[in-house]
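got a structure for you, letters missing:
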């Protein structure tokens, strides 16, 4: 009985520390989401973890989550995490998946495979992020393609088995590689945004985050779901 009580106390202490750290995080400041909403939502929790990693990147930067960028023909496209940095704008598509991941930049759908043999198809996240970048570039009136950096960050719970990526400025990684990957992309970046420009872009995009529940519902209605392989 004493051992069980000790375990319960340890779990309670761990959760207390986790909640305290979350409430002090920049992610909480930017989104306003309560801890329970994030912790028990796989997608949001993945964004939170990616957000925390990006906070470690050096240089003048501003980070936003859940940015709903308007499309030219109506509707919105949602960017999971965007970091505006002196060396470019990093657009991160967070995939908090498990299993084995197979994909090719040229193919419309990728495959998620599990140990029990079940397979699921999902829309090519490179294409998804390219759409985000296209609409974001239009919104910000940015024509230089070198300014935008595309990163697809899968969780540590999955294995990237067979992936083919051909384009420069695109990275498909596990989340634990995010800081290293961003730092390498910064070193290789030829663009430069001044501090005032970084802040101006952040201030403009801030108005497209923390949107109303009505906008979120309309966006979610138009989003496709995972396609199951029979």
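Yes, it's here. No experiment lies behind these values; they were computed from the predicted model shown. Numbering: from 1, shown residues only.

please make it C-alpha for all contacts and neighbour counts, starting now.
Fine.

now residue 46: closest residue in space that isn't a chain neighbour?
In space, not counting the residues next to it along the chain, residue 46 is nearest to residue 96; the distance is 5.4 Å by CA to CA, 6 or more residues apart in numbering.

meant to ask about residue 209, not that
Leaving aside its sequence neighbours, residue 209 is closest to residue 67 (4.5 Å, by CA to CA, 6+ apart).

what's the helix or strand hosting residue 151 in contact with?
Element membership of residue 151, judged by DSSP states H and E, is strand 148-154. With contacts defined as CA atoms under 8 Å, 6 or more residues apart in numbering, strand 148-154 is touched by 88-97, 125-126, 129-130, 133, 169-175, 178.

narrow those to those in strands?
88-95, 170-174 (DSSP state E).

count of neighbours near residue 195?
Using other CA atoms under 10 Å, residue 195 has 15 neighbouring residues.

tell me how far it lies from residue 50.
Note on residue 195: its distance to residue 50, by CA to CA, to the nearest Å, is 23 Å.

next: residue 138.
For residue 138, the distance to residue 50 - CA to CA - is 25 Å.

show me which of those two is the more surrounded one.
Per other CA under 10 Å, whichever of residue 138 and residue 50 has more neighbours is residue 50, with 25 against 14.

contacts only, for the more buried one.
Residue 50 sits next to 81, 94, 175, 178 when contact means CA under 8 Å, 6+ apart.

got another one to weigh against that:
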């Protein structure tokens, strides 16, 4: 019995050691500074990790930012992720829902159908994501507005019953479709040097562990 417990303990330790090693060598850790334990303890950080992991597989020059803090109508709002890609700038806002989603781009509210005939409404996520996109456009006023696109990203717990989109610069996806969506990104609207310049301009707006450490270093100098 003791030998079995030792073997089980070694397997568990090995599992965590491998995962920690992979995490500490991941683009997400280099971008945010969040440790493997940070990720286990926070649903929000796990969400960001998944987004970065998928977005980083996109073909072509790109940079990723997460938890970008930006002023919207005199309030500080957070953009879950921004993908700077040669084909454009993508503002990604994630929503956690579990029911059947119904909504049109022109509607003020969308509806989530739940079990036993219950339902609840929520603010149109396209409108809210567009507000974030417009705010980012204001911050990057030197960039052509045509390269900006908004992406509403739902968790896999929900299902789309009826979604109607009118604008060409809007996408509504589920997390499981994100990788397939990245494979459709084509064109060269932004040069690689400009992608790097934009990343540097926005890097300090990220609300991450790395950003906090950098800010503390600057304040102590």
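Cool, the structure landed. No experiment lies behind these values; they were computed from the predicted model shown.

sorry, back to before: pull out the buried residues from the ones in strands among the contacts of strand 148-154 of structure 1.
88-95, 170-174 (16 or more other CA atoms under 10 Å).

farthest pair in the residues you listed?
Greatest spatial distance among those (CA to CA): 88 and 95, at 21.9 Å.

thinking again about what came up before, as a markdown table, the buried ones among the ones in strands among the contacts of strand 148-154 of structure 1 with distance to residue 36 of structure 1 would be great.
Below are those laid out as a markdown table (distance: CA to CA, whole Å):
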| residue | distance to residue 36 of structure 1 |
| --- | --- |
| 88 | 33 |
| 89 | 30 |
| 90 | 27 |
| 91 | 26 |
| 92 | 23 |
| 93 | 22 |
| 94 | 19 |
| 95 | 20 |
| 170 | 33 |
| 171 | 31 |
| 172 | 29 |
| 173 | 27 |
| 174 | 25 |
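
wait, a helix at residue 136 of structure 2?
Yes: Residue 136 of structure 2 sits within a helix when classified using DSSP: H, G, I helix; E, B strand; the rest coil.

ok, average deviation of the helix or strand harbouring residue 28 of structure 2 from structure 1?
Residue 28 of structure 2 is located in helix 27-32, with elements delineated by DSSP H and E. Mean deviation of helix 27-32 of structure 2 relative to structure 1 after superposition (mean CA distance after the TM-score superposition for structure 1): 1.8 Å.

report the aligned residue range of structure 1 for that helix.
Aligned by TM-score structural alignment, helix 27-32 of structure 2 corresponds to residues 26-31 of structure 1.

mind listing what's buried in that stretch?
26-28, 31.

which pair in the residues you listed spans the largest distance?
Pairwise over the buried residues of stretch 26-31 of structure 1, using CA to CA, the maximum falls at 26 and 31, 8.5 Å.

ranges for the helices of structure 2?
2-24, 27-32, 36-41, 43-55, 125-139, 178-182, 192-203, 209-220 (DSSP state H).

what helices or strands is the longest one leaning on?
So the one you mean is helix 2-24 of structure 2. Under the contact definition 3 or more CA pairs under 8 Å, 6 or more residues apart in numbering; DSSP states H and E, helix 2-24 of structure 2 sits against helix 36-41.

residues of the helix it packs on that come out buried?
Those would be 36, 39, for helix 36-41 of structure 2 by 16+ other CA under 10 Å.

what's the answer for stretch 64-82 of structure 1, then?
For stretch 64-82 of structure 1, burial by neighbour count (16+ other CA under 10 Å) applies to 64-71, 76-82.

same check, this time on stretch 157-174 of structure 2
Within stretch 157-174 of structure 2, the residues scored as buried using 16+ other CA under 10 Å are 158-159, 170-174.

in TSV: the residues you listed, plus distance to residue 7 of structure 2.
Output for the buried residues of stretch 157-174 of structure 2, formatted as TSV (distance: CA to CA, whole Å):
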residue	distance to residue 7 of structure 2
158	39
159	42
170	52
171	48
172	46
173	43
174	40
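
hang on, isn't residue 145 of structure 2 packed against residue 137?
Yes: Residue 145 of structure 2 is within contact range of residue 137, at 6.7 Å (criterion: CA atoms under 8 Å).

okay, and the common contacts of the two?
The contact sets of residue 145 of structure 2 and residue 137 do not overlap (CA under 8 Å, 6+ apart).
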